[in-house]
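> Starting from these lines, generate the structure:
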Amino acid sequence: MTFVTKLTLQSGDRAVLDRVVDEIAEFVERKGAEMKGPHPSPPETLRVPQHKRTTGGDSFGSWSYTVYTRTIEIVGHDSVARQVMDRERPAGVHLGVEVERVRQVGSS
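Now for the predicted structure:
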């Protein structure tokens, strides 16, 4: 049975995110693991209203920021996936992990 580890990396700084993703891709390639991606998602712009008082009423303009997302899948090679997850990342880069068990065709 094979495991697929899906890594979702997000950051508000696209240059830092791309640098981290490139470092992961180089590491996975050096280890000889199979990797799919990185798959970029469209940037998401988030807006947060800012009020002058906690009771509402007057407000400042909304604060907005953009979140960039990249998705990488590591097929098999569980130890390589664990090493990638344990690596240091800049504070502004968030890592989400999903693990999926994939059955081979014809197996029960």
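> Only C-alpha atoms from now on, for both contacts and neighbour counts.
Will do.
> which stretches of the protein form strands?
2-11, 34-51, 59-75, 93-102 (DSSP state E).
> Flag every buried residue along the second one.
Same thing as strand 34-51. Using 16 or more other Cα atoms under 10 Å as the test for burial, strand 34-51 gives M35, P38.
> same check, this time on the last one
Of the residues in strand 93-102, those buried by neighbour count under the rule 16+ other Cα under 10 Å are V93.
> what's that strand packed up against?
Strand 93-102 is packed against strand 2-11, with contacts defined by 3 or more Cα pairs under 8 Å, 6 or more residues apart in numbering; DSSP states H and E.
> Please give the structure of this sequence too, so both can be compared:
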Amino acid sequence: MAEELQTATDKLEDEHYPAYTMGRAAEMLGTTPGFLRSLDEVKLLVPQRSRGGHRRYSRYQLRLATRVRALVDEGTGLEAACRIVILEDQLEEARRINAEHSSHQPER
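Next comes the predicted model:
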């Protein structure tokens, strides 16, 4: 039982765990399921599928979708907004890796 509880806790803390249905994700973002499907079509988000074939989104994916929606609301085209978000995400990851790598370097 403790093992099951730990697994549930891990899932709740895992930003990549696909916890949200399309309807719930759209509600949380204040958008439509169609908007989320469009992000799937342009391959920004590739949601996992439930056993029944329903899309499931993670918190990480919802953060990306939120940023795309903000850019689209400002007048940026969908594909350009997706590209911007991808580049921002890659830059953030590169900075994180660089900071991690730098912290392990011995001082000279």
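> TM-score them against each other, please.
Put the two chains on top of each other and the TM-score (TM-score structural alignment, normalised by the length of structure 1) is 0.27; 51 aligned residues with a Cα RMSD of 4.5 Å.
> Turn the strands of structure 1 into a markdown table, including distance to A25 of structure 1.
As requested, the strands of structure 1 are arranged in a markdown table below (distance: least, Cα to Cα, whole Å):
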| stretch | distance to A25 of structure 1 |
| --- | --- |
| strand 2-11 | 12 |
| strand 34-51 | 8 |
| strand 59-75 | 9 |
| strand 93-102 | 15 |
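> so which of those strands gets nearest R82 of structure 1?
Ranking the strands of structure 1 by proximity to R82 of structure 1 (Cα to Cα) places strand 2-11 first, at 9.2 Å.
> Find out how far the closest one is from the centre of the chain, if you would.
In terms of Cα atoms, centre = their mean, to the nearest Å, the centre of strand 2-11 of structure 1 is found 7 Å from the chain centre.
> longest helix of structure 1?
Determined from DSSP state H, the single longest helix within structure 1 is helix 14-31.
> tell me which residues in that helix are buried?
Within helix 14-31 of structure 1, the residues scored as buried using 16+ other Cα under 10 Å are R14, L17, D18, V20, V21, I24, A25, V28.
> In this structure the fifth one contacts P38, no?
Pointing back at V21 of structure 1 there. Yes: contact criterion Cα atoms under 8 Å: V21 of structure 1 and P38 qualify, at 7.3 Å.
> so what sits against both of the two?
Each of R70 lies in contact with both V21 of structure 1 and P38 under the rule Cα atoms under 8 Å, 6 or more residues apart in numbering.
> For the buried residues of helix 14-31 of structure 1, could you give me JSON lines that also reports distance to R101 of structure 1?
Below are these laid out as JSON lines (distance: Cα to Cα, whole Å):
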{"residue": "R14", "distance to R101 of structure 1": "31"}
{"residue": "L17", "distance to R101 of structure 1": "27"}
{"residue": "D18", "distance to R101 of structure 1": "28"}
{"residue": "V20", "distance to R101 of structure 1": "26"}
{"residue": "V21", "distance to R101 of structure 1": "24"}
{"residue": "I24", "distance to R101 of structure 1": "22"}
{"residue": "A25", "distance to R101 of structure 1": "22"}
{"residue": "V28", "distance to R101 of structure 1": "20"}
